[in-house]
Each structure stands twice: as structure tokens, then as C-alpha cells.
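1. generate a structure from the sequence data that follows.
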Amino acid sequence: MTLNIGLVILIAVLTLIIGLAAGFFLARNSMKSYLAKNPPISEEMMKSMMMSMGQKPSQKKLNQMMAQMKQQSEQAQKK
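-> Okay, the predicted model is just below:
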């Protein structure tokens, strides 16, 4: 009897640990892909931020800044 109860508890604990680890990595991977597809800062946000700092943003400058942010996020993902 005690062997069966101990085995059941061991299996339950191992299942819980494996489930938590798998859930963590699945959620992490899902969040990374979501942020890669939908960056947290858009061109409109960047434009309004630059205007609030007193700069008149040109489309060329916005494109450069967005490309730079994309490059930095790709480098961060490689690490």
C-alpha cells in the first residue's frame, strides 16, 4: 500500500514539474514571436514622441529609427 501511494505522489510531482517547464518554454516562445510580429513601438508612437521633444520627424528619419530598433531586437534575440 505505501509503495503505491508513494509512487502515485512521485508521478504527480514529476508530471507537475514537467508541465510547468513545458508551459514556461511554450509561453516564452509564443511571446517572443508575438513581439517580433507586433513591435511595442509603432511609427505613429515614434512620430508623436519626436514631436513632443521638439523635433520635426521626416519619413526618412522615422524609417531609420524603426530599422535600428528592429536590428537591435534581432540582435537581442540571438543572444
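2. could you use CA atoms for every contact and neighbour count after this?
-> Will do.
3. please, which helix or strand holds the residue nearest to residue 56 when sequence neighbours are not counted?
-> Using C-alpha to C-alpha, 6 or more residues apart in numbering and skipping residues adjacent in sequence, the residue nearest residue 56 is residue 50, 6.9 Å away. Per DSSP states H and E, residue 50 falls inside helix 43-52.
4. another one to check against the first:
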Amino acid sequence: MGTIWVIVIALITLLAGVALGFFIARKYMMNYLKKNPPINEQMLRTLMMQMGQKPSQKKINQMMRAMNNQQQQK
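-> Okay, the predicted model is just below:
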């Protein structure tokens, strides 16, 4: 009877640890991506030039704003 309780408690703590670890890792990654966005203005400008477009600052600002809005909706 005692070993059943040990197994049950071990499973509960294992599940709690997995859930807690998931939420901590998720929060850390969200903060990391907020501080270090994957695409910045220079990368966007280079990408547009490679596609054959002459990027204006207005267009780059517009695209960055659209990407930030899309990221915040998630």
C-alpha cells in the first residue's frame, strides 16, 4: 500500500515539474524574442533590395509596424 502512494506522489510531482518548466521556458522565450526581434530594419532593407525593390524609410517603418502588430496579436 505504501509503494502505491510513493508512485502516485512521484507521478504528480513529475507532471507538476513538467508543467512548471514549460511555462517558465515559454515566458523566457517570449521575453527574449521581445528584446531581440528576429528581423530588424537593416535585415528588412537588405531583403527588399535583394528582391529588387528600392526600400524607402516609410515602407520599412510600415512593414516593421505590421510585423510588430502581428507578433503582439499572438
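5. map residue 59 of the first structure across to the second structure for me.
-> Per TM-score structural alignment, the equivalent position to residue 59 of the first structure in the second structure is residue 57.
6. rewinding a little: against residue 60 of the second structure, how distant is the aligned partner of the residue nearest to residue 56 of the first structure in the second structure?
-> The alignment partner of residue 50 of the first structure in the second structure, by TM-score structural alignment, is residue 48. Separation of residue 48 of the second structure from residue 60 of the second structure (C-alpha to C-alpha, to the nearest Å): 9 Å.
7. now do residue 42 of the second structure
-> As judged by C-alpha to C-alpha, residue 42 of the second structure and residue 60 of the second structure stand 9 Å apart.
8. what about those two, which has more around it?
-> residue 60 (17 against 10; other C-alpha atoms under 10 Å).
9. show me what contacts the more buried one?
-> Residue 60 of the second structure sits next to 41, 44-45 when contact means C-alpha atoms under 8 Å, 6 or more residues apart in numbering.
10. most neighbours of all the residues you listed, which one?
-> residue 45 (18 neighbours).
11. how near is it to residue 11 of the second structure?
-> Residue 45 of the second structure is 52 Å from residue 11 of the second structure, by C-alpha to C-alpha.
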